[in-house]
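Asker: my questions are about this predicted structure, shown below with the sequence.
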Amino acid sequence: MKPACGKGSEMQATIVAAEPLAARAGLQILEQGGNAVDAAVTVGFALAVTFPEAGNIGGGGFLVGDVGRARGTDDGQPICLDFREKAPLKADRDLYVRAAEAGIEKASLLGHLAAAVPGSVAGLLDALDRWGSLPRSRVLAPAIGLASRGFPMTASRHRRLSSKGTRGQMTLFEETARIFYPDGEPVAAGEIFKQPDLARTLQRIADNGREGFYGGETADHILVEMKRGGGLIAIEDLESYRAVVREPVQFELNGVEVLTMPAPSSGGICLEQMLRILSRFPLEEFGAGSTDTIHLLAESMRRSFADRNHFLGDPDFVSIPTEKLLSEERIEAMAKSIDLKKSTPSSAITPAGATEKEETTHYSILDRHGNAVAVTTTLNGSFGSKVVVPGTGFLLNNEMDDFTARPGEPNLFGLVQGEANAVEPGKRPLSSMTPTVVIGSGGEVRGVLGTPGGPTIITNVLQVFLGLYRHNLSPEDAVSQPKVHHQSLPDHLYHEEGIAKETLMALKDRGHQLKRRGKIGDFQLISVAPGGAVRGVSDPRGGGTTATKVKIQRN
């Protein structure tokens, strides 16, 4: 592999995130000499403060990167870290069936039983220890400052907190209501929002590392709240949790190499399947957004999600036939089964399928040496389980709903999943998070990609990749183009507004069951041109999100 950039030259360091204060925190670390992993850890902890609906220390996520370059002279090293949440050891496959029979509604979504063992703190600290260069106290300082000093409540978050559904659920829990609804009303737009308990929790992590979260005072607070609310997380769960280094899914296509996330993410396998199916068809000739292209997108998505829903789960618990799923024979058979003039009913491909939440967040980072990191984290639903652990300031996830919580019933995202993703003690739930890094033929980083959006993450990354590397769209157009989504079940082709009416009619004539929906994702893209020009694009769907860049003088 060739160096990322010529000897003596440096890249334009870029951070693209859904929340500008967290992006600026990462920028500070880059300006202080930190690398892409240092900045990623900083942004991750800062998002727990400034983006509480999805950023977190009470959830989990995935990290994919290409690092190890220094001053443009070293080759990159693929890295992949799984810090997905785990089912408590007291959990079992019939947990939510029993809860429903006992009259406990939404037990996998709301309240203490919905919480899986958090992985974000272990993952971020492990990444820093393995691949970072700065001390823990330095990378956590911006988040601690934001939590203690506070920052203005945004109008969009105020609206979300004011909505009937969110307010009704958040105020069920006393500590959550105290923080977000002081005096019985949501924190006003523009009001300085301080989180002193969260600042103290972050300081304990800065001082004591993982023990500052999985042991000591923070763990005591978690255990007391679990007992009070009937949750399952125990000290054994906290003490035993570890992030896992995994081999990334790697494949070459369209003149580039793709690094993305393996199971327990379904993203890598599905992305490779769909891209290789579509490589059999002349998409360039059909054109981006054409009837033929959208039809082929839908048919490849439907087939890949059928495999996802049936075969994929935590590889530490189930045997995943990866070689078979990605074999030439299977890809060719899937491609040949597509009728260019007629949609295939999902019932003809798979008998069943569960829903996954969309309230994730993603950020992409490129440092001046060309090291790239893509990170996607989640609480699952917006504000997770809605439970703030008293004395800590952080929200717990509701990730247990990402399992096949109740067989045959769709989850939050409408996914109907199989036995491979059933609840088991200590198991990680299947995810769609797809942080992705694209490497050029010379070994240089060409793209850092990712988005929130539940199952639409995979199909959104697919469409941005195709826009960049097959349709030759600009980075801005690749991100902003109207998106579609199909997940096998329910048998709907979801689409955003902006697709031509005649195209939609033609798709309907081919048998697609069209369903318009709101925005798909909040893409965070860094694109590097062959000549080295860097462009950061934060999805306009995000409503005011920004790309933060630091320009560095080339030698």
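Answerer: That came through, no problem.

Asker: C-alpha from now on. contacts and neighbour counts both.
Answerer: Fine.

Asker: can you name the next helix or strand after the longest helix along the chain?
Answerer: Using DSSP state H to define each element, the chain has its longest helix at helix 291-311. Downstream of helix 291-311, the next assigned helix or strand under DSSP states H and E is helix 322-325.

Asker: elements contacting that next one?
Answerer: If you count contacts as 3 or more Cα pairs under 8 Å, 6 or more residues apart in numbering; DSSP states H and E, helix 322-325 packs onto helix 267-278.

Asker: alright, now check it against this:
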Amino acid sequence: MKKLQIFSILLFLNISVGFSQNHYGKNGMVASASTYASQAGLEILKDGGNAVDASIATAFTLAVTWPFAGNIGGGGFMVIHTEDGNVTTFDFREKAPLASTKDMFLDENGKLKSGSNHNTALAIGVPGTIAGLYDAHQKYGEIEWEKLLERAIQLAEYGFPLPQSLAKDFFYFAENPDQFPEMQSFITRDGKVVGFGEFWKQPALAETLKKIQDEGKKAFYEGETAQTLVDYIQSQDGIITTEDLAAYEAIERQPIHSTFKDYDLYGMPLPSSGGVAVTQMMNMWEQLDEVPEMGSVEYYHTLAEIMRKAFKDRAQYLGDNDFIEIPDLERLLSKNYARDLLKEIDFEQVGKSDSTAIQIISEGQETTHLSVMDETGMAVSMTTTLEQGYGVKMQSPELGFLLNNEMGDFNAVPGETNNSGQIGTPANTIEPGKRMLSSMSPFIVKKNNQPFLVIGSPGGRTIINTVFQTILATTVYEYPMNQAIEAPKIHHQWLPDRIVYEEYKMAPETLEALEAMGHEIHMRSFLGRLMGIKYNAETGFMEGAADSGSPDGEVASY
């Protein structure tokens, strides 16, 4: 116990060091949103584990130390570059319960019941994280499963000093008990709200993790834990059953593979929209007659117009293709189609988004990303989510983990689209067992058949554009990892028809010039919180960085 407390205190005291700096490693590297999680992954690499093993240990530790988005009650996507050079993916996105219906969030007049698809137990999708991590380990891991949960269990059982980022949220929940009744047992110990710097112990979560450590995914989807979870969800008027849990399966899928100049890009297939959208935008960028200077008005205008095109297609066509047929997918990913889209862009003036057509559904921004690389060249890019921060803000005190509100990513009102952002296209309407469309965009980029970039980000719909711009920064403009992550970024999602930019990161004269062209400009505090690793084949060194916007993010390497 003393050893773990010393470990926690040392990490806590160094939690703000090196956010925007490049970190270098020769043997292994882990970048994540939590210092504890990155160190846990690095420990596994040092103990002989590979990148998949390390990513799983990191993910489990995030479930303990970064409950804002780290989870075992949510889902995500994983892109894996194997030691022999192949690339595969695991889809462990949440699914709609079997009792779901396409109009489950509507009132008797066919109108959306306010907050029902985000703030109630009906919003909970069937969790996929444990299945995804376990299946990836069974096929690609090297060391024993039990070892991968050790650090997470220790931190849950013995505690760690609560960082300021979590402490502020805990205080807010405590100040609003009527709004967040199910969070009160989560943030208190012995009748007192856990405060900044105080050791936060999670004994119920530790016990749940011990069962998963002993029995693998079976401990989560069957038996006592599954029954306890279902009893809790149904006590809150949710509809998930033990049958839903028993039927859940993660899926290994072929990645979306595309080329860009001398690079090979690998992203997630559907129901992640990121692989398709980033591919479309990279295809368009590759065929520009002239590449604009990074940071210029022309650069941002070109980005916005390319984003506009990709996001229109995202809204119109994309969903879970295990349930819907997308006959145009090959065309959407083709270079010829990108050339046709590019011809529609006016590089001198602003295009217009048709407000009578498809709209973009609201999507929570609070995911978390981790990137890992080991000395063999094996790499993992993994993004996981609860949807909104702390998910649906519900948890069984007996189990100790938070639940997602991913059902809010479906189109809640079939057939109805409006200018406020509601979307009703059939591709992403609710069906029993269906996975909801996602913007999570873990990517691995290769050059000369070696890993070049491992990248991803949280940020809801902004993830796609944040990853896109970071890939451009490293491949086209040859930025170091930290500069590529910190470079000013924008976001355009077709509708609302505006450019969103990061606060303090763009020159006033640039913004004024974009407005003069006809762009509507909107400010946001951040666009994504990237975690990236770049590999230099000439030196053999990995170069990693964590976004300065991630309050507890860290890169661990050796």
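Answerer: Good, I have the coordinates. In this text the structure is predicted, and so the values were computed from the model without any measurement.

Asker: ok, back up a step: what residues in the second structure pair up with the longest helix of the first structure?
Answerer: Helix 291-311 of the first structure lines up with residues 297-317 of the second structure when matched by TM-score structural alignment.

Asker: for that stretch, which positions count as buried?
Answerer: Residues 297-298, 300-317 are the ones in stretch 297-317 of the second structure that count as buried (16 or more other Cα atoms under 10 Å).

Asker: over to stretch 349-367 of the first structure?
Answerer: Residues of stretch 349-367 of the first structure classed as buried: 350, 352-367 (neighbour count, 16+ other Cα under 10 Å).

Asker: tell me the residue in the second structure aligned with Ala547 of the first structure.
Answerer: By TM-score structural alignment, Ala547 of the first structure lines up with Val555.

Asker: skip the chain neighbours and tell me the closest residue to its match.
Answerer: Ala31 (4.3 Å; Cα to Cα, 6 or more residues apart in numbering).

Asker: what about the alignment partner in the first structure of that neighbour, neighbour count?
Answerer: By TM-score structural alignment, Ala31 of the second structure lines up with Val16 in the first structure. Other residues within reach of Val16 of the first structure, judged by other Cα atoms under 10 Å, total 32.

Asker: distance of Val16 of the first structure relative to Leu30 of the first structure?
Answerer: Using Cα to Cα, to the nearest Å, Val16 of the first structure is found at 13 Å from Leu30 of the first structure.

Asker: likewise for Glu105 of the first structure?
Answerer: As judged by Cα to Cα, Glu105 of the first structure and Leu30 of the first structure stand 46 Å apart.

Asker: pick out whichever of these two has more residues nearby.
Answerer: The residue with more neighbours, out of Glu105 of the first structure and Leu30, is Leu30; 23 against 12, by other Cα under 10 Å.

Asker: for that one, which non-adjacent residue is closest in space?
Answerer: Closest residue to Leu30 of the first structure apart from its sequence neighbours, by Cα to Cα, 6+ apart: Ala39 at 6.3 Å.

Asker: pull the contacting residues for the one you found.
Answerer: Counting by Cα atoms under 8 Å, 6 or more residues apart in numbering, Ala39 of the first structure touches Ala25, Gly26, Leu27, Ile29, Leu30, Val139, Ile365.

Asker: what does Asn56 of the first structure give?
Answerer: Residues in contact with Asn56 of the first structure (Cα under 8 Å, 6+ apart) are Gly44, Phe45, Leu47, Ala48, Val49, Ser120, Thr377, Thr378, Leu379, Phe394, Leu395.

Asker: same check on Pro248 of the first structure?
Answerer: Pro248 of the first structure neighbours (Cα under 8 Å, 6+ apart): Val64, Pro78, Ile79, Cys80, Leu259, Thr260, Met261, Pro262.
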